[in-house]
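[1] With the sequence up front, the predicted model follows.
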Amino acid sequence: MLYHQERHITHLDLDTFFVSVECLRNPALLGKPVLIGGSGDRGVVASCSYEARKFGIHSAMPMKIARRLCSHAIIVRGDMEAYSKYSRLVTNIIQDTVPLFEKSSIDEFYVDLTGMDKFFGCQLFSGELKKKIYKESGLPISFGLASNKLISKVATNEVKPNGQIEIPFGNEKIYLAPLSIAKLPGVGKQTALLLFKMGVETVKVLSEIPIEMMQNLLGKSGTDLWRKANGIDETPVVPFHEQKSISTENTFQQDTIDIHFLNSELVRMTEKIAFELRQQNKLTGCITVKLRYSNFETFTRQLTIPYTNADHIILKTAKELFAKLYERRMLIRLIGIRFTNLIPGNYQISLFDDTQESINLYQAIDSVKKRFGEDLLIRATGARKV
């Protein structure tokens, strides 16, 4: 228990991040029901303002339904480049202010303030950081301060928008008790429905179910859920700079100058690690292409991009980098590609201009790859000649 007692974790969450960025760019949107996403009937809602949520609209909802619920809603096409820029701005502000933080998504952060209570006071420090972020970025942000990541995240969600709260150590279970089980992170619709049918509606009731029963009901996830209901979370804050890269490279059996072969290898390798990126539920913010010539000279080019893990965006960037890199007519012995600046996230937020069918296509392709092997389904340009 000493481990929990010494921890002070602040969860920071930018309020309706995409909408807030759009309001900064166009103040006329403030206080209006705003939908971010594709404007066509087959588009999806990537984000929406609190004013729009009052009509029952939520993210990932088909735009056609959202427009029926609120006919006077203002639809804004998403701009991932702008959102990535502001996300990096806030990241830099936090990085300059605290010694240890984790970027858990494009608009969420965990800050480990353990030990700060002896000097400055964690609540006061978090409040000052909140003000600093708003002053330097113009973006409203909420925070929850608690003894672990779970409680701090739940608390933040409860006080949004533009709120702040501290849950003192020892009050974790008391705080969670009256909340709906749907408020616990990781409780999906199916699990919630199952528990509701059993009469389990609040976290208090869930916490009182024997752990063995939860294991029998949901397996390992049942154990995890029981721990959450009891306010237990020992997950560490993972330093942002330690986020790993995802990369692959290929040294050819014979040095080559065959541009078609090199392009097909680039496509194949890029698709391979883009699939891996999505399997890890991550987005990349920087792509690097590497070439090694037959004389062993090695050159790289990289480009910072809006956060994404969509093949069509990543492939376009990789090809552009390769075209700029391959200026010499010398034999190539190695080609490589690397994704860095990784953050948790899914590809739906990158598909503002795409339809629900596009999202479904990505999900279907990944499902086939996951079940039968990633090499079974590839782009024709990435296929190796037999």
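    Happy to help now that I have it. Numbering: from 1, shown residues only.
[2] use CA for all of it now, contacts and neighbours both
    Fine.
[3] Endpoint to endpoint, stretch 233-241 covers what distance?
    Taking CA to CA, to the nearest Å, the first and last residues of stretch 233-241 lie 23 Å apart.
[4] this is the other structure I want to compare:
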Amino acid sequence: MLPPVRHIIHADLDAFYAAVEQLDNPELRGLPVLVGGRPEGRGVVATASYEARRFGVHSAMPMATAVRQCPDGIIVRPRFDRYREMSGLVMDIFRDVTEVIQPVSLDEAYLDVTEAAANRSPIAIAIDIKERVSAETGLTVSVGLGSGKTVAKIASDLQKPDGLVVVPTGQEADFLAPLAVGKLVGVGPKSAARLHDEGVDTIGQLATMPEAWFARHFGKRGDSIRDRARGIDHDPVQTSREAKSISAETTFAEDLPGNSEDERAELRAIVERLSGRVARSLPGKGLVGRTVTVKLRLSDFTTFTRQTTLPSPTDDEAAIVATAWMLLERELAPDRAFRLLGVGVSGFTQKEGPDETPEPVVAQQRLIL
């Protein structure tokens, strides 16, 4: 029996951080806005307004490069508390439509509106979402609507900003066929380059390749990539808040460098405190983890993570502290100061009993403040 037809929306706020800055400061409207760190501090672009994108500026670009390409760009430091506030307002609008929501980040989410579509056209639902977001927040959101998450996400990106693209049920493969293979979820830039070398440039060409070919090129992901290329996607919208790590983080009142012995000792103490919180939460859940991650935000708001995988799963506080400190110590430099530090553990298995074999689990991602 075929599964019932689903109606999935992917909603993606347009140039979110920059749009919030332009909303709050009318003097920035219509101007090229670059949200991120200063160019002299090795900052990067978090988001660029569409006025700046016309100059080829994009997210994750070094700010120095962005300024060269867009010399009239106005650099604005990120205000993440404000972005979280605005994101919450938008997510509340989504929840008025359906409880089946999977937030992906502050500015995008999947919505399963199948149940709501029993009484209303799914297109009408999508239009209503766009209108409410605009009226109630002043932001614009691009929406893709289809039978699965793959086509919905790709569709939401095709007519930005303020787009609405609908992929009718049964036309998923036709919709995907002419698109560049790199647009398919799971095909990154390196994979796309390899496929291009083999003459596979579009999703439609990818879909025609035999099953064994996918196994050779993508390994265990072969079957799922092949299905997505053919427009087949039954992946559910994950309403569970569970993810794959347990973490703790803190933001400092003042930026903290690690140049002197006292500063390094202070950073070490923070690592110990955060690692302890994470470690103490594991036994109660019966979990041990193999991967330790540190999250760092510099004084210019550049944010990145470093991680390593241990030889065996652990919930030992000392091991987590030692590993997290090793990762942080490698990032200390005379020109760096930190404004946020986080420690996380992932790669979980259930802790073994006397006669048990550990099995992989998916555990709740918890931000322990």
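    Structure received. Everything numeric here is computed off the predicted structure, so don't read it as measured data.
[5] Got a TM-score for the pair?
    Between these two chains, after superposing, the TM-score reads 0.71 (TM-score structural alignment, normalised by the length of structure 2); 294 aligned residues with a CA RMSD of 3.2 Å.
[6] What ranges does the stretch 251-369 of structure 2 have for its helices?
    With helices called from DSSP state H, counting those that start in this stretch, the stretch 251-369 of structure 2 shows them at 261-285, 317-329.
[7] contact partners of the last one?
    Read that as helix 317-329 of structure 2. Applying CA atoms under 8 Å, 6 or more residues apart in numbering, the contact partners of helix 317-329 of structure 2 are 268, 271-272, 275-276, 279-280, 292-294, 306-308, 343.
[8] out of the residues you listed, which is most surrounded?
    residue 343 (32 neighbours; other CA atoms under 10 Å).
[9] wait, isn't residue 160 of structure 1 in contact with residue 17?
    No. Contact between residue 160 of structure 1 and residue 17 fails when scored by CA atoms under 8 Å: they sit 11.9 Å apart.
[10] Compare neighbour counts for the two and give me the winner.
    Set side by side, residue 160 of structure 1 and residue 17 show more neighbours around residue 17, with 22 against 19, by other CA under 10 Å.
[11] Hmm, that one is touching residue 108, no?
    No. In this structure residue 17 of structure 1 lies outside contact range of residue 108 using CA under 8 Å: 9.6 Å.
[12] And the strands in structure 1?
    Residue ranges of the strands in structure 1, as given by DSSP state E, are 9-14, 34-37, 45-48, 74-76, 101-105, 108-112, 141-146, 164-166, 246-256, 282-293, 298-308, 332-340, 343-344.
[13] other SSEs contacting the second one?
    This means strand 34-37 of structure 1. The helices and strands touching strand 34-37 of structure 1, judged by 3 or more CA pairs under 8 Å, 6 or more residues apart in numbering; DSSP states H and E, are helix 17-25, strand 45-48, helix 50-53, strand 74-76.
[14] For those, give me CSV that also has distance to residue 166 of structure 1.
    Rendered in CSV, the data for those read as follows (distance: least, CA to CA, whole Å):
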stretch, distance to residue 166 of structure 1
helix 17-25, 22
strand 45-48, 27
helix 50-53, 23
strand 74-76, 35
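[15] Include mean neighbour count and distance to residue 355 of structure 1 when you put the strands of structure 1 into JSON lines, please.
    Below are the strands of structure 1 laid out as JSON lines (neighbours: other CA atoms under 10 Å; distance: least, CA to CA, whole Å):
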{"stretch": "strand 9-14", "mean neighbour count": "28", "distance to residue 355 of structure 1": "26"}
{"stretch": "strand 34-37", "mean neighbour count": "27", "distance to residue 355 of structure 1": "10"}
{"stretch": "strand 45-48", "mean neighbour count": "26", "distance to residue 355 of structure 1": "10"}
{"stretch": "strand 74-76", "mean neighbour count": "18", "distance to residue 355 of structure 1": "15"}
{"stretch": "strand 101-105", "mean neighbour count": "21", "distance to residue 355 of structure 1": "23"}
{"stretch": "strand 108-112", "mean neighbour count": "24", "distance to residue 355 of structure 1": "26"}
{"stretch": "strand 141-146", "mean neighbour count": "28", "distance to residue 355 of structure 1": "30"}
{"stretch": "strand 164-166", "mean neighbour count": "21", "distance to residue 355 of structure 1": "36"}
{"stretch": "strand 246-256", "mean neighbour count": "14", "distance to residue 355 of structure 1": "28"}
{"stretch": "strand 282-293", "mean neighbour count": "22", "distance to residue 355 of structure 1": "20"}
{"stretch": "strand 298-308", "mean neighbour count": "18", "distance to residue 355 of structure 1": "16"}
{"stretch": "strand 332-340", "mean neighbour count": "22", "distance to residue 355 of structure 1": "26"}
{"stretch": "strand 343-344", "mean neighbour count": "20", "distance to residue 355 of structure 1": "23"}
